[in-house]
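Participant: I'll drop the sequence and a predicted model, then ask my questions.
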Amino acid sequence: MVKNAENIIVGISIGDLNGIGSEVVLKTFEDARMLELCTPVIFANVKALSLVKKTFESTSLLHGIDRLDQVISGKINVLNVWREGVDLNFGVNDDIVGKYAIKSFVAATKALKEGLIDVLVTAPINKYNIQSEEFKFPGHTDYLDQELEGNALMLMVQDNLRVGLLTDHIPVNEVAKQLSETLIIQKIETIRKSLIQDFGINKPKIAVLGLNPHAGDNGVIGKEDEQIIKPTIKKIFDKGTLVYGPFAADGFFGSNQYEKYDAVIASYHDQGLIPFKTLSFGKGVNYTAGLNKIRTSPDHGTAYEIAGKNKADYNSFKEAVYLAIDIFNSRNEYEEISRNPMKIKEKPEEKNNR
């Protein structure tokens, strides 16, 4: 079913209430034009968010609801996931507040699975205070990978810059042990499919960064690039996927090589995210590619140091909302064309296929 823009329901998990998440959420939807793009549903508690509103003198009008069938378009809906009061202390790492962050996230994920919301945008959590006997995941992505169909992959997005990761939240000394032909094939295929169905790029070009300095210098600086990454890339390329590399990571971004590709795959977290965040100017979005549902988030954390001070930049969160909506529409169009291939129209050469 094709939905009108304002009827796309964007579920929002509130994240750590002592961080900047609630501030960037409220600031995003203070602009009434956002309510013409979608219908937001914040999974939290309307009394708690009303207190946050007062702190920032927000003009957002909150509509408290107890069930998702009470959602009203044109309003900022707040689903009461809990009833009891929560003591908020901006900038403080609090295990109790962490539990409420997970209550919000788990409830929002359940609604996403059941199709009661169309997309999910997650505000930042603190990876330390969310841990419990019930929730033993490093973060959002790992839980979503368990709960939703597919293979989750962290894909950082800002306009035409897209950076994916072979490995994400693991120690650096574990990265080389994790690399394998199977992992590389899986991740490249996940990105390829996402570029096609989520971003509308029919013949995506993908670059892969080497693990070691200078991509191993033909085995002089580590063997992984020569023995694992390079032959796997050739194997994938020979089957028709436009994948290239491994490239030396140090000069790849500085020389603007990334502009020639529709996505770049880094071997580990900081190799990809440091250049991405440098280039994205606070407007980057974390997209969980490879799943049967859509989830995005801003590219920053709880930022305790500025929480409660009315200093948070909400642009990354707003971009996360925009991207979730764009991908929702792109997937619907892709599915419609897949069902009715005769509806494909002649299009000019894609701007992304350089």
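Facilitator: Perfect, thanks for sending it. Residues are numbered from 1 along each chain as shown.
Participant: Every contact and neighbour count from this point should use C-alpha atoms.
Facilitator: Fine.
Participant: any idea how far Ile14 is from Asp270?
Facilitator: 26 Å (CA to CA, to the nearest Å).
Participant: more crowded one of these two?
Facilitator: The neighbour count for Ile14 versus Asp270, taken as other CA atoms under 10 Å, is higher for Ile14 (29 against 14).
Participant: quick one: that one from Ile185, how far?
Facilitator: For Ile14, the distance to Ile185 - CA to CA - is 35 Å.
Participant: For Glu189, give its distance to Ile206.
Facilitator: From Glu189 to Ile206 the distance is 10 Å (CA to CA).
Participant: higher neighbour count, these two?
Facilitator: Ile206 (23 against 15).
Participant: quick check, that one in a strand?
Facilitator: Yes - when classified by DSSP: H, G, I helix; E, B strand; the rest coil, Ile206 is found to be part of a strand.
Participant: Apart from its chain neighbours, what residue comes closest to it?
Facilitator: Sequence neighbours aside, Val243 is the residue nearest to Ile206 in space, at 4.6 Å (criterion: CA to CA, 6 or more residues apart in numbering).
Participant: so that neighbour is in which element?
Facilitator: Using DSSP states H and E, the element containing Val243 is strand 242-247.
Participant: Name the residues that touch that strand?
Facilitator: 203-210, 214-215, 225, 229-230, 233, 236-237 (CA atoms under 8 Å, 6 or more residues apart in numbering).
Participant: redo that, cut-off 7 Å
Facilitator: 204-210, 215, 225, 229-230, 233, 237 (CA atoms under 7 Å, 6 or more residues apart in numbering).
Participant: Report the buried members of these.
Facilitator: Pro204, Lys205, Ile206, Ala207, Val208, Leu209, Gly210, Ala215, Asp225, Ile229, Lys230, Ile233 (16 or more other CA atoms under 10 Å).
Participant: Let's have these in a markdown table, adding distance to Asp198.
Facilitator: Putting the buried ones among the contacts of strand 242-247 into a markdown table (distance: CA to CA, whole Å) gives the following:
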| residue | distance to Asp198 |
| --- | --- |
| Pro204 | 12 |
| Lys205 | 15 |
| Ile206 | 15 |
| Ala207 | 18 |
| Val208 | 20 |
| Leu209 | 23 |
| Gly210 | 26 |
| Ala215 | 30 |
| Asp225 | 30 |
| Ile229 | 26 |
| Lys230 | 27 |
| Ile233 | 23 |
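Participant: here's the one I want to compare it with:
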Amino acid sequence: MNYRKKKIKVGFTTGDINGIGIEIFLKVCCKKKILDFFTPILFGSQKLCFYYKKILNMEINNIREIKNFKEVVDYKINVFNIWKEDIKFESIKINHPESGKYPILSLKKAVKALKEGKIDVLVTAPVNKKSMNFKNFSFFGHTEYLQNVLEGESLMFMIHDILKIALVTNHLPLKKVSSELNIKKIIKSIKILHQSLIIDFSIEKPKIAVLGCNPHSSDNGLIGNEENTKIKPAIDSLFQKQGWLIFGPYPSDSFFGNQNYRNFDAVLAMYHDQGLIPFKTLTFNQGVNFTAGLSHIRTSPDHGVAYDIAKKGIANENSFEEAIFNAIKIFKNRKEYMKFSLSRLS
């Protein structure tokens, strides 16, 4: 069998072209022997790569433009040119309406290739949500767009060896969180998380902790009632009817303060910062954002565009590298799960 056919093809988006996305992409792909493990395909332009290569003074000799997927070559940085116009990237300013055009094009082309099986997994570089919305991009971020174009129900899932945290609600103002929480939504989130732990992470019988919503997990209803009316009923439903190992709701401050998270395979938080603050505090520059529950695999680093350090050559690429290898690992785990499931049926 041809070796290239066995190697996993990883697709990459450019992210915000004024951010650190291309820098960390090039840094990872230039590491010694790293391309033994995957074949990179960037959806952007060769000129953009050369622009960053020049301003960062990087020694890169294996950037290769391709016009179709038959031209993909192993051990090269394959760049699928998706822009026909001649772009002066240095003239596109941060937060200008034009700055959102190219990351949107990159994302749409990459996802199309993912759906068509031209690439095996997708790693997205960070974007500026405000710039994306300048171009009438009707989705708040990657997760919302992927939910719309791929099959399945998405769940934002932050992953690391020591801590995995999923979110019931994603990018919502805090004042809207309570009204968005309900038993059905919490149960659905737990089910997606439970399935992902089994299929994507090969955990046979997952143990999941669910956080409360209010301070002290409401102190038995003294500080809010979401725990008693929404969260606890959802937990009880799955614990009693399915026999799953679902526990909580736990007060988030003491849960992380006494390292109780180490006793669980994953944690379900009710809202963005409740999950992301402890996750990034404990795993920053090593954690990965994974969109669980969908038909295809997408990961990204756990940080943003980092305009303050962009184009200086000092961006840390560790989280981006972790995103690549976690995507590959999940891809292989899904293959093994499917093989195992088919063998049981035969």
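Facilitator: Nice, I can see it. Keep in mind that what you see is a predicted model, and the values were worked out from it rather than measured.
Participant: Closest to Ala248 of the first structure out of the buried ones among the contacts of strand 242-247 of the first structure?
Facilitator: Ala215 (4.7 Å; CA to CA).
Participant: Just tell me what the closest one corresponds to in the second structure.
Facilitator: Using TM-score structural alignment, the equivalent of Ala215 of the first structure in the second structure is Ser217.
Participant: Could you find the closest non-adjacent residue to that match?
Facilitator: Pro251 (4.6 Å).
Participant: So what's the residue count around the residue mapped onto that neighbour from the first structure?
Facilitator: With TM-score structural alignment as the criterion, Pro251 of the second structure lines up with Ala248 in the first structure. Ala248 of the first structure has 18 neighbours, counted by other CA under 10 Å.
Participant: any idea how far Ile206 of the first structure is from Ala248 of the first structure?
Facilitator: 15 Å.
Participant: What of Glu149 of the first structure?
Facilitator: Taking CA to CA, one finds Glu149 of the first structure at 24 Å from Ile206 of the first structure.
Participant: if we can go back for a sec, what residues are up against the match of Pro251 of the second structure?
Facilitator: Leu209, Gly210, Pro213, His214, Ala215.
Participant: Please list all residues in contact with the first one.
Facilitator: Contacts for Leu209 of the first structure (CA under 7 Å, 6+ apart) come out as Gly245, Pro246, Phe247, Ala248, Ala249, Ile265, Ala266, Ser267.
Participant: among these, who's most crowded?
Facilitator: Counting by other CA under 10 Å, top hit in the contacts of Leu209 of the first structure: Ile265 with 26 neighbours.
Participant: Let me know the secondary structure of that residue.
Facilitator: strand.
Participant: Tell me which residue of the second structure lines up with it.
Facilitator: Using TM-score structural alignment, Ile265 of the first structure pairs with Leu268 in the second structure.
Participant: these two touch, right, its match and Leu163?
Facilitator: No - with contact defined as CA atoms under 7 Å, Leu268 of the second structure does not count as touching Leu163 (11.1 Å).
Participant: For stretch 191-203 of the first structure, measure first residue to last.
Facilitator: 12 Å.
Participant: in the second structure, what residues pair with that stretch?
Facilitator: Under TM-score structural alignment, the match for stretch 191-203 of the first structure is residues 193-205.
Participant: same thing with stretch 321-338 of the first structure?
Facilitator: Aligned by TM-score structural alignment, stretch 321-338 of the first structure falls on residues 324-341 of the second structure.
Participant: Going by neighbour count, which residues in that stretch are buried?
Facilitator: Ile324, Phe325, Asn326, Ala327, Ile328, Ile330, Phe331, Asn333, Arg334, Tyr337.
Participant: counterpart of Leu165 of the first structure in the second structure?
Facilitator: Match for Leu165 of the first structure (TM-score structural alignment): Leu167.
Participant: burial count for its match?
Facilitator: Counted with other CA under 10 Å, Leu167 of the second structure comes out at 24.
Participant: Could you do the one 5 residues further on as well?
Facilitator: Residue neighbour count, defined by other CA under 10 Å, stands at 12 for Leu172 of the second structure.
Participant: How about Val264 of the first structure?
Facilitator: 27.
Participant: isn't it right up against Pro204?
Facilitator: No - Val264 of the first structure lies out of contact with Pro204 (CA under 7 Å); the separation is 10.8 Å.
Participant: Now do the contacts for the match of Leu165 of the first structure.
Facilitator: Leu155, Met156, Phe157, Leu268, Ala269, Met270, Tyr271, His272, Gly275.
Participant: my guess is the fifth one meets Val168, correct?
Facilitator: Okay, so that is Ala269 of the second structure. Yes - using CA under 7 Å, Ala269 of the second structure makes contact with Val168 at a distance of 6.3 Å.
Participant: Against the second structure, what's the mean shift for the longest strand anywhere in the first structure, could you check?
Facilitator: In the first structure, taking DSSP state E as the definition, the longest strand is strand 150-158. After superposition onto the second structure, strand 150-158 of the first structure sits on average 0.6 Å from its aligned residues (mean CA distance after the TM-score superposition for the first structure).
Participant: what comes up buried for that strand?
Facilitator: Asn151, Ala152, Leu153, Met154, Leu155, Met156, Val157, Gln158.
Participant: What of stretch 304-317 of the second structure?
Facilitator: Buried, per 16+ other CA under 10 Å, within stretch 304-317 of the second structure: Gly304, Val305, Ala306, Ala310, Lys311, Gly313, Ala315, Asn316, Glu317.
Participant: mind checking the SS state of the spatially most central residue of the first structure?
Facilitator: Geometric centre of the first structure, nearest residue: Tyr287, 2.3 Å, by CA atoms, centre = their mean. Of the three states, Tyr287 of the first structure takes strand under three-state DSSP.
Participant: and what of Asp74 of the second structure?
Facilitator: coil.
Participant: can you pull the contacts of it?
Facilitator: Arg4, Thr39.
Participant: 10 Å - rerun?
Facilitator: Tyr3, Arg4, Lys5, Lys7, Lys9, Leu35, Asp36, Phe37, Phe38, Thr39, Pro40, Ile41 (CA atoms under 10 Å, 6 or more residues apart in numbering).
Participant: And those, which is closest to Phe25 of the second structure?
Facilitator: For the contacts of Asp74 of the second structure, the nearest to Phe25 of the second structure is Pro40 (9.6 Å; CA to CA).
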